[in-house]
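Asks: Sharing a model that was predicted from the sequence below.
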Amino acid sequence: MGGPGAVVSFPLLHMVETNALAEYAERVEFHLWQNPDQLRVLLAKNELDYSAVPVNLPALMAGRGQHVRLLNVSVWGIIWLVSRDPQVKGFADLAGKDVVLPFQRDLPAILIDELLLSHGLKPGKDLTLRPVRDGQDAQALLLAGRADHALLVEPAVSLLLWRNRSKGGAPLYRVQSLESAWKQAFPQQPELPQAGLMSSPQRAEDGELARAVEAAYAESARWCSTQPRDCAELVHRHLPHLPVEAVEESIRVTRLDSVAASVARGPLEALFGLIAERHPQAIGGSMPLASFYGP
């Protein structure tokens, strides 16, 4: 199994520690990947059976002809607006601002564009989106006082705030989550599926194992949600570069609620329909088939 260093992967680490799949596997390992290219390499080498992913990534793979399946949606909000200006209360207050953006072509960028447009804000005209390479660059700019506003994903937000407090920096504020702003802007489409678990091509047809993995993941996700401190300590054992305090805060502010993809198909198709209309290349040019929604 694999995933990024984010909340969507934390239940997988709990599954590894508790040997949750002992009935199906002698040994279960977790592979940390940093970007989709690394994930593709792991899949190509058949080194991953299941991976935590942003939900559009398996849709993109399926659109390109790869036989993958989305098993669940577990994370429904990981993007936050962070600011050092206490007068900025939400996305609607970004007119005339310079906002650091560490993602340009993936799912967060697509959603942010849609949300800003709903507030009548056109990037490049009404505000400036300042692209940077990644979340670490965005954090560095804020910590150095060279940026005042940024859009970041968890756990980068919690890590930034923890680092800023540790160094006694000028106050930074967790302003508003994209999930909260989305519900206000699009009440007819309030759910915002962000990330979940996908099966690799070599495991896509193993329905029994997929159901077992999805059920074990859901149980571990519930444990992480109800035991954020214990979960944070577990995560730190596997990913020691993530401080316990920052991980705990990240879990507390993230909606971690595992729902089978077949059950969450409505919100997923609404999201994929929006992407297909605006940025079809992000899902491979077509909507996923019914068989895509597992387990």
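Replies: On my side now, so go ahead. Numbering: from 1, shown residues only.

Asks: Going by C-alpha atoms from here, please, whenever you check contacts or count neighbours.
Replies: Noted.

Asks: From Ala22, how far out is the closest residue to Arg203 other than its chain neighbours?
Replies: Nearest residue to Arg203, sequence neighbours excluded (CA to CA, 6 or more residues apart in numbering): Asp49, at 6.1 Å. Here Asp49 is placed at a distance of 15 Å from Ala22 (CA to CA, to the nearest Å).

Asks: For those two, indicate the residue with more neighbours.
Replies: It is Asp49, of Asp49 and Ala22, that has more neighbours when counted by other CA atoms under 10 Å, with 17 against 12.

Asks: show me what contacts the more buried one?
Replies: 1, 43, 199-200, 202-203 (CA atoms under 8 Å, 6 or more residues apart in numbering).

Asks: Quick one, which of those residues are buried?
Replies: Neighbour counting by 16 or more other CA atoms under 10 Å classes 1, 43, 199-200, 203 among the contacts of Asp49 as buried.

Asks: can you give me the helices for this structure?
Replies: 10-18, 36-44, 56-63, 107-118, 135-143, 156-166, 178-185, 207-226, 228-238, 244-253, 265-278 (DSSP state H).

Asks: Check which helices and strands the fourth one sits against.
Replies: In other words, helix 107-118. Judged by 3 or more CA pairs under 8 Å, 6 or more residues apart in numbering; DSSP states H and E, helix 107-118 is in contact with helix 178-185.

Asks: chain center to the helix it packs on, what's the gap?
Replies: The chain centre lies 16 Å from the centre of helix 178-185; the measure is CA atoms, centre = their mean, to the nearest Å.

Asks: Put this next to the previous one:
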Amino acid sequence: MKKLLLCLLATFLSVSLVACTSSKQVENTSDATDISEVSTESVNQNEPITLKIGVPTAPPALPVLRMMDTNALGDNVVIEIDIWDEPETLIAMVQDGNHDFFAFPLTVISKLYNKGLDVRLMNVNTWGVTYFMTSDPEFSTWSDLKGKTLYVPLQSSPPDALTQYFLTEAGLTVGEDVTIIYASTSEVATMLASGEAEYATLIEPQVTKVMLENTNVRVAYSFEKEWQRVNHTETKIPNAGFGTTQTFINENPELTLSFQKAYEEAAAWVNENPAEAGALAEKYLGLKAALIEKALPTMGLSFQTAVDSKEELDMFYNLLNGFNPEMIGGKVPDEAMYYDAE
């Protein structure tokens, strides 16, 4: 049983992050500059280049918007973002050879790495961003879901895996005791807000959006707190991070380092300036500025390099490997997957 619950957990923690429909490109046109001194001068001496970055409409994208708006990588570097709305689209971006940086669910990058692709994880930037929500005033524990129907974003996604993990830990069998219906994140949010769905798993900023639209809906569980309770740990749940390929690193070492430093600074700025970050999300992604501003405190946006996140990543990957190795590509990824500028 323990093995079974661990299998489903894995898929979840690939993150959560759900996005716009088809790919959309946004070009950086601002004249402002704002970045630390790391290799910017050498980047500026190069020929003009365009960086194509795959992101979801979720927390990892927000620092990139700040970088675009400030020309953080120098006047000769144009940033374009392509939106991915499901892991399959992201994987296609990695394989097409036309993209340079990616916001990765952590299970996805591990699976790609273990399958032989030269992907590298640069940082972890999103932690504990998933919540279980309900409009049922009587709901108090997972066991109350016996005989109920739950709505979950994207089958085999991190929210799906962790939802099933907690249900199994509570002694419930999915498909027998509990029915799960899968849909896109936006569809789940709409059904929950309208009252069509009574129980659902969601991620930010959709969590805040639903509660603003329907005051009867509440957060019943923070998945991060449940993770800590079930596993007797203070460790945070790592959900997503930015990465690139070893090929890109080899060909552009200074630009890679500049991106990492600029992203770290931009993530700090986003957390310190929620109103301004919301305005950027509305400008570039079409999200409501007020929604992003209100949701930011619970979005779990916090920068750590991949190397500095090793403790959390080791626990995460080892747990999933014991549950179902295929969720992470057959084994715990070795340290070569982690980008280290030193």
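Replies: That came through fine. On a predicted model such as this, the values are computed, not experimentally measured, just so you know.

Asks: The residue nearest to Gly241 of the second structure when sequence neighbours are not counted: neighbouring residues, count only.
Replies: Of all residues not flanking Gly241 of the second structure in the chain, Val124 sits nearest, at 3.9 Å (CA to CA, 6+ apart). When counting by other CA under 10 Å, one arrives at 29 neighbours for Val124 of the second structure.

Asks: Alignment lookup: Val124 of the second structure to the first structure.
Replies: Aligned by TM-score structural alignment, Val124 of the second structure pairs with Val73 of the first structure.

Asks: any idea how far that match is from Pro267 of the first structure?
Replies: When Val73 of the first structure is compared with Pro267 of the first structure (using CA to CA), they lie 10 Å apart.

Asks: what do these two both touch?
Replies: In contact with both Val73 of the first structure and Pro267: Pro193, using CA under 8 Å, 6+ apart.

Asks: quick one: contacts for the residue nearest to Gly241 of the second structure?
Replies: Counting by CA under 8 Å, 6+ apart, Val124 of the second structure has contacts 238-242, 302-306, 309.

Asks: Name the nearest of the residues you listed relative to Gln155 of the second structure.
Replies: Lowest distance from Gln155 of the second structure to the contacts of Val124 of the second structure (CA to CA) belongs to Asn239, with 16.4 Å.

Asks: nearest spatial neighbour of the equivalent of the closest one over in the first structure, skipping sequence neighbours?
Replies: For Asn239 of the second structure, the aligned residue in the first structure is Gln194 (criterion: TM-score structural alignment). Excluding the flanking residues, the one nearest Gln194 of the first structure by CA to CA, 6+ apart is Trp76, at 5.1 Å.

Asks: what does Glu312 of the second structure give?
Replies: Thr235 (6.2 Å).

Asks: what about the counterpart of Val188 of the second structure in the first structure, neighbour count?
Replies: Counting by TM-score structural alignment, Val188 of the second structure lines up with Ala138 in the first structure. Other residues near Ala138 of the first structure come to 25 when the count uses other CA under 10 Å.

Asks: What separation is there between Ala138 of the first structure and Phe103 of the first structure?
Replies: Applying CA to CA, the value for Ala138 of the first structure to Phe103 of the first structure is 10 Å.

Asks: How about Gly77 of the first structure?
Replies: Counting by CA to CA, the gap from Gly77 of the first structure to Phe103 of the first structure is 16 Å.

Asks: Can you find the partner of Pro137 of the second structure in the first structure?
Replies: Pro137 of the second structure maps onto Pro86 in the first structure, by TM-score structural alignment.

Asks: now Ala306 of the second structure
Replies: Ala306 of the second structure maps onto Ala261 in the first structure, by TM-score structural alignment.

Asks: hmm, who's touching stretch 260-273 of the second structure?
Replies: 35-36, 38, 62-64, 66-67, 72-73, 122-123, 276-277, 296-297, 301-303.

Asks: List the contacts of the aligned partner of Pro105 of the second structure in the first structure.
Replies: Taking TM-score structural alignment for the superposition, Pro105 of the second structure sits opposite Pro54 in the first structure. Listed by CA under 8 Å, 6+ apart, the contact set of Pro54 of the first structure reads 107, 194-196.

Asks: can you name the two of those residues that are farthest apart?
Replies: Leu107 and Gly196 (13.3 Å).
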